[in-house]
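In: make a model of this:
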Amino acid sequence: MCRMSAFAATALAALLALQAAPAEAGWFGRKDKPAEGSVDAKAKPSSQNAAPAVPAAPARATPQERAAVERMDPLARAAFWAREFDRDPTDAEAGVSLARALRSMGRNDEAAATAQQVATLAPANAEAQLELARAHIARGQGFYAIAPAEAAAALSPKDWRAVSLLAIGYEQAQRPDEALAAHRRALALAPANPAPMTNLAMFLAASGQTAEAEQLLRRAAALPGADMKVRQNLALVLGLQGRFDEAEKLARQDLPPELVANNMAYLRAVAGGGPAAGANRSWDAMRAQ
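Out: As a prediction, this is how the structure comes out:
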């Protein structure tokens, strides 16, 4: 979620056959042969005309199977959830999970289409609205993320994720005042969470307010749950202030030497007003090189 816009996420189906009705039996199992020509004798169906076996619908994966698949790689997750969603297009969990897996593979248009399908069928599903907003943001189409993010925020007023996604949607739609207000509101909802704190910091850094961004990032890095993204964003902000030694030392905690060298060269070019200074790049994009 952290990014800088200015500098630039069968079970084997049991086949159940319908069984033919058992032969009629008399009391206590006594089989009575109907009189020849009687109604019962005429109505008795021939075994040759019995209904054929009909396979049952594929069984839905168990909760244990669904939990286990989340430990797999994105391609395996996408295949699993695609099967589940094909079995039941009203299965919101499967649809949201499929959209998330597609987004993790970079197939953002497909992720948005899948999330839109779920959100259309289940508009009161907050997770579907959140995933739709994420997919649009991943596509770089934050304007279209605003409506689902607002819907998710209305469904879950205390969920900082919806407000933070709304802020990023505003950023991509070039509505900075609304973005800043939403970022601050997300942080107010989760003041001890490093994610909304980092998002606000990177928005401020992109606006040139690197000193305040640094303070927020240092606070975020000290919180439980802070990951390498927080530290690397802090390294970026330090580098943008010309504090290259500090930035490089921090970057080396998480990145291999060749990537650190590339990133530091970029930061020095930005600080010196070189060709990279006008490039629309983000720290996440730099790490992905």
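
In: okay, CA-based contacts and neighbour counts for the rest of this
Out: Fine.

In: residue 238 - nearest residue in space that isn't next to it in sequence?
Out: Sequence neighbours aside, residue 247 is the residue nearest to residue 238 in space, at 5.4 Å (criterion: CA to CA, 6 or more residues apart in numbering).

In: that neighbour and residue 236 touch, don't they?
Out: Yes - here residue 247 lies in contact with residue 236, judged by CA atoms under 8 Å, at a distance of 6.7 Å.

In: the more surrounded of these two?
Out: The residue with more neighbours, out of residue 247 and residue 236, is residue 236; 28 against 25, by other CA atoms under 10 Å.

In: tell me the contacts of the more buried one?
Out: By CA atoms under 8 Å, 6 or more residues apart in numbering, residue 236 lies in contact with 247, 267, 283.

In: residues in contact with the one residue sitting closest to the centre of the chain?
Out: Nearest to the mean C-alpha position of the chain, by CA atoms, centre = their mean, lies residue 100 at 3.3 Å. The contact partners of residue 100, taken as CA under 8 Å, 6+ apart, are 111, 131.

In: and the one 10 residues further on, by the same measure?
Out: Taking CA under 8 Å, 6+ apart, we find residue 110 in contact with 99, 102-103.

In: which residue ranges of the stretch 51-200 of the chain form helices?
Out: Counting by DSSP state H, counting those that start in this stretch, one finds helices in the stretch 51-200 of the chain at the ranges 63-69, 74-87, 92-104, 108-121, 126-138, 146-155, 160-172, 176-189, 194-206.

In: the structure of the following sequence is requested for comparison with the preceding one:
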Amino acid sequence: MSKRWAFVVLLAGVLSACAAGGGKDHDESRNLEVARAALRGGAPQIALRATTARLTDDPTDVEAALLQGDALTALGRLEQAEWSYRAALRGRPGLAAAHLGLGRCLLATHPAEAERQFQFSVDREPGNAAAWNDLGVARDLLRRHDDAQMAYRSALAANPQMIGAQVNLALSLAMSGDAGAAERMVRPFAEDATASIKLRHDLAAVLAMGGQRDEATRILSSDLSPQQVAEALSAYVAARDTREPSQSAALRNVAPQMAPP
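Out: Below you'll find the model as predicted:
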């Protein structure tokens, strides 16, 4: 069954189950169940409509605000998502998922504040690998690579199979001067037969930061134009030399791994 049809079946089941009851409480539950199902099925627009309907009835519903933030984030509407997460936190201060979502909204523009939000999240849920990974990204953006690597290792302690944290750790090591260790970490993923373009470009970034420009060029040339290759290589080398990932194309590879809602 395709993902799309699986979602349709799931959503139909939710609606059928909700239709079996009645009353206002049931309508409230239906909106939130529809939103959760839509987010799981990759349909954030449906989730947004469901949560907005619920919040129209009760603007203080913390769970609805949280799910609305997740839907807006999935749609790329980060400024609006920020307000949803803040609304959730007003209703339930210390809600780890809301701190995590808020941090993701702030990461690109306010990494220091994002770090604070991710720290709140891991303090409350120390086994949350995604939150540790995001904390590492914020610290790399702040050029605190040693602290970032500690966070990635904490993510891997919570989930040893988290490829995003392993690759982010490798990129952080390369930015801080240990390209050899970084290459050993990322090469097996990048050379796998099923490796994505992103993983291959992650290896190219590590190689470029380690001075292996020719091999990095060969990898990038499979997907990019000569001008794009030159721009990427310059950015990777700048990330290594200045330790300033926020100005580099490598930043796109050190992106938080978004955990499913």
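
In: the residue nearest to residue 238 of structure 1 matches what in structure 2?
Out: Superposed on structure 2 with TM-score structural alignment, residue 247 of structure 1 falls opposite residue 216.

In: roughly how far apart are that match and residue 109 of structure 2?
Out: Using CA to CA, to the nearest Å, we find residue 216 of structure 2 at a distance of 29 Å from residue 109 of structure 2.

In: likewise for residue 176 of structure 2?
Out: Residue 176 of structure 2 sits 22 Å away from residue 109 of structure 2, taking CA to CA as the criterion.

In: could you do residue 116 of structure 2 as well?
Out: With distances defined as CA to CA, the gap from residue 116 of structure 2 to residue 109 of structure 2 amounts to 14 Å.

In: and for residue 140 of structure 2?
Out: 14 Å.

In: which one's more surrounded, these two?
Out: For residue 140 of structure 2 versus residue 109, neighbours defined as other CA under 10 Å are more numerous around residue 140 (28 against 11).

In: quick check: that one touching residue 172?
Out: Yes - contact criterion CA under 8 Å: residue 140 of structure 2 and residue 172 qualify, at 6.8 Å.

In: shared neighbours of those two, which are they?
Out: Shared contacts of residue 140 of structure 2 and residue 172, defined by CA under 8 Å, 6+ apart, are found at residue 148.

In: quick revisit: which parts of the host helix or strand of the match of residue 247 of structure 1 are buried?
Out: Taking DSSP states H and E as the definition, one finds residue 216 of structure 2 inside helix 213-221. Neighbour counts over helix 213-221 of structure 2 (16 or more other CA atoms under 10 Å) mark 213, 216-217, 219-220 as buried.

In: for residue 39 of structure 2, state which of the residues you listed is nearest.
Out: The shortest distance between residue 39 of structure 2 and any of the buried residues of helix 213-221 of structure 2, using CA to CA, involves residue 220 and amounts to 33.7 Å.

In: is that closest one in contact with residue 202, as I believe?
Out: No - counting by CA under 8 Å, no contact exists between residue 220 of structure 2 and residue 202, whose distance comes to 9.8 Å.

In: against residue 101 of structure 2, how distant is the aligned partner of residue 156 of structure 1 in structure 2?
Out: In structure 2, the residue matched to residue 156 of structure 1 (TM-score structural alignment) is residue 125. Counting by CA to CA, the separation of residue 125 of structure 2 from residue 101 of structure 2 is 14 Å.
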